[in-house]
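Visitor: Need a 3D model of the following:
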Amino acid sequence: MGPKIKELPAQLPKNFDRPDEPWYHHLTFDLIWKVFNYTLFHPWVCWIIVLCLRAHVTPYQNIEMKIAIAWAFLMTTRAVGGIISDKIAYGNPRDVDLSEEVIVITGGVEGLGNLIAEVYGMRNANVCVLDTKKVQEDEAEEKGVLYYECDVGDAKQVETVAAKIVEDLGAPTILINNAGIAHAKSILDSTPEEVEQTFRTNTLSHFNTLRTFVPYMLRESRGTIVTVSSVLGHLGAANLSAYAASKAANLALHSSLRAELFQHPNGTAIKTILVTPGQMSTKMFAGVKTPSNFLAPVVPTVDVASQVIKLIEKGEGGEIALPLYSRYIGILGLMPAGLQQLVRRWCGIDRAIEKAGLVQKNTASEKR
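Guide: Sure, this is the predicted structure:
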């Protein structure tokens, strides 16, 4: 008899837990774009079309053959250009062996961080989570994850926990800065304590973890740093001023981090990944409706997690922006101010939190 297989608790999703949705709810622009990228936009498929035309003895002078060849060359140039661009921006990929990596995830008890931690835990990777929320020892053992109670906004706590991680697992080589909170309040209703807490958790925590863990990566001459920001860092939104501002700061911090790593002798061996998702299916913005499920769908957390894990394990740097509009949101800033305002009114970004009933009022300000 071999060793007893470890049983993991699992609960299958129930259809009646989710509202019935029509089939077209799942038809989004992102899905169509993905299909095209595997078909008409894929160089291999494009050249297959050319070969099929030749198999039917289509002369090169025919218009359909000229169009097929021109399209195949265009898609090949696009693909090669993308590869060259990534090489220039992020360098060659590094070798990643999970058995030799130590993964640190901030804010990994819930949401995106929790999903990534559980995936690596199931794969017996060396993964630890830094969070203020407590996790029972039995639950942690079942998930295969080490949990350290830590306020990542406090530099001293991060340094103390870092020493424990090095002692327990070894030098950290993968850092996922995921911790985040949001107070759905207007600027006038926000208290100084809430604004400070938001920046401590969402932004200052990045400085604390980077100052603490990057030196280990530089000594190891390998590493991956993931910065989780938000599309609101580009857009801003009413009643989410502190959250949006903190996420915008993360965008600038990530760019500065890349620049400084590039200047360090061992910095090029450390890969950086920027994550700027739109609305994800997490508790933070539950109930908020997007203006268009076709153009701006709610992103399943598992889709973002799979993209992060994919880049980490390929040893590559890059940017992850889901859904598709968040990848090109910078174009909005190039539009005339009036057109920008019309777009904001159409998409309802500044009314979304209020319509969802998530706006918190400061009772003290109401009395005034």
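Visitor: Could you use CA atoms for every contact and neighbour count after this?
Guide: Will do.
Visitor: you'd agree Thr227 is in a strand?
Guide: Yes: Thr227: assigned to a strand according to DSSP: H, G, I helix; E, B strand; the rest coil.
Visitor: That one and Ile273 touch, don't they?
Guide: Yes: using Cα atoms under 8 Å, Thr227 is in contact with Ile273, at 6.2 Å.
Visitor: The structure of the following sequence is requested for comparison with the preceding one:
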Amino acid sequence: MAAIVGGLVSHVYNLVLSPFVTGPLLAAVTYRPNESQNLLSTYAGGFPGLGALDLKLAITALRLLFGVGLLRFINQNLNVRAANAWRTGPSKGWNWSEEIAVVTGGASGIGKDLARNLAGRGTKVVVLDIQDMPKELHDNPLISHYHCDLMSKDSIGAAAAAVRKDVGHPTILVNNAGVSQAKPILDQSEPYLRAVFGVNNIAHWLCVQQFMPHMIEKNKGHIVTVASIGSFVSLSSGVAYAATKAAALAFHEGLGVELKHIYRADNVLTTVVHPFFVDTPLIAEISNGLTDSGLTLLASNVVADAISERIWSKRGGQVTVPNSRALLSGVRAWPGWLQEVLRDIIGSGTRKAGEGRTWTIPEW
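Guide: Purely as a prediction, here's the structure:
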């Protein structure tokens, strides 16, 4: 129910701020005032106080909405163009039945749903994962699985060489795999820290080093980095995870700059994705606590659908899931006190999610 209400609110919000809706309405009440007043009286007359609304008030409100909506529309279009080497249209040369996509961590969660989506368009999909292939993907001839330890440079190198030999050179790379534990800083061991940074960050470099050279050579490709809302707001009892996601965002930004200015391959697209809390095995140990705290968890297929749509749009950029959380990307520009209020709210929620668990403080 919460998801339905949230979707409805989002649609209404987008409708109210669409200059293609408010513009014609503003023109109507400005240049056809008598007809507009009659319509307003007819349709609003059944609501006490609305039937006698002054057109001046309506015009003022519509001017405000039109102005804000127009600025929003221009800003969104500039964002899209800036993220795509200022092209006016989508990248060219894509044929989904001829593409090859590598999805790390594709044996479960978001990656599994994404693999299914891409294969549904006829794309060959290669799953790199230390986990076995799930049964529901076994029978799909377009999906292959290569056992790969993303913490190991040698394992990634061997898997990449096998992919190039058996399937071909990938044109899409989705760095999706991630690990996390809900523990406070003093309870996070060194092996875990090395694992979370290894899988969530270093593997991005290693996979790009394996697959991007051919994309640069052909000046065609799409590299997707799955980050998190934690890229912008550090998470209590998940500081290591949030730190890796902030690093993932920096990786995405730097990658795009290098592709344009160092490798001169501006048709290799880059996208970064920031999901809110997703109901996957990654947060299974705290999912009940999060929902009890009032948070609505995203289904993994919702995030996979958003990634798929971005790939199929043939455009790069930044994607926040759900889009209603996009304002969080500007947290770092908020006043310090307001940032602290937000961190306190999140910290209180994650504390409640971890209630009943035992934390240890190491002795040195």
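Visitor: Any idea what the TM-score is?
Guide: The TM-score (TM-score structural alignment, normalised by the length of structure 2) is 0.82; 338 aligned residues with a Cα RMSD of 3.0 Å.
Visitor: what about the residue nearest to Asn288 of structure 2 when sequence neighbours are not counted, neighbour count?
Guide: Closest residue to Asn288 of structure 2 in three dimensions, ignoring its sequence neighbours and counting by Cα to Cα, 6 or more residues apart in numbering: Ala353, at 7.1 Å. Residue crowding around Ala353 of structure 2 was assessed by other Cα atoms under 10 Å; the count is 21.
Visitor: Please apply the same query to Gly294 of structure 2.
Guide: Other residues close to Gly294 of structure 2 by other Cα under 10 Å number 9.
Visitor: Give the helix, strand or coil label for it.
Guide: With three-state DSSP as the basis, Gly294 of structure 2 sits in coil.
Visitor: What separation is there between it and Gly316 of structure 2?
Guide: To Gly316 of structure 2, Gly294 of structure 2 is 33 Å away according to Cα to Cα, to the nearest Å.
Visitor: what residue of structure 1 takes the place of Tyr13 of structure 2?
Guide: Counting by TM-score structural alignment, Tyr13 of structure 2 corresponds to Phe36 in structure 1.
Visitor: show me what contacts that match?
Guide: Listed by Cα atoms under 8 Å, 6 or more residues apart in numbering, the contact set of Phe36 of structure 1 reads His42.
Visitor: Just the element for it, please.
Guide: helix 29-37 (DSSP states H and E).
Visitor: what's the offset of that helix from the middle of its chain?
Guide: 19 Å (Cα atoms, centre = their mean, to the nearest Å).
Visitor: So what touches stretch 252-265 of structure 2?
Guide: Ala85, Ile216, Asn219, Lys220, Thr225, Asp266, Val268, Leu269, Thr270, Thr271, Val272.
Visitor: how about it: buried residues?
Guide: Neighbour-count burial for stretch 252-265 of structure 2 flags His252, Glu253, Leu255, Gly256, Val257, Leu259, Lys260, Ala265 (criterion: 16 or more other Cα atoms under 10 Å).
Visitor: so Glu118 of structure 1 sits right up against Glu142, yeah?
Guide: No: in this structure, Glu118 of structure 1 is not within contact of Glu142 by Cα under 8 Å, at 9.7 Å.
Visitor: buried sites along the longest helix along structure 1?
Guide: Determined from DSSP state H, the single longest helix within structure 1 is helix 63-90. Buried residues in helix 63-90 of structure 1, counting neighbours by 16+ other Cα under 10 Å, are found at Met65, Ala68, Ile69, Trp71, Ala72, Met75, Thr76, Tyr90.
Visitor: Dump those residues into CSV; add distance to Glu313 of structure 1 as well.
Guide: Listed next are these as CSV, based on distance: Cα to Cα, whole Å:
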residue, distance to Glu313 of structure 1
Met65, 41
Ala68, 36
Ile69, 36
Trp71, 33
Ala72, 31
Met75, 27
Thr76, 26
Tyr90, 15
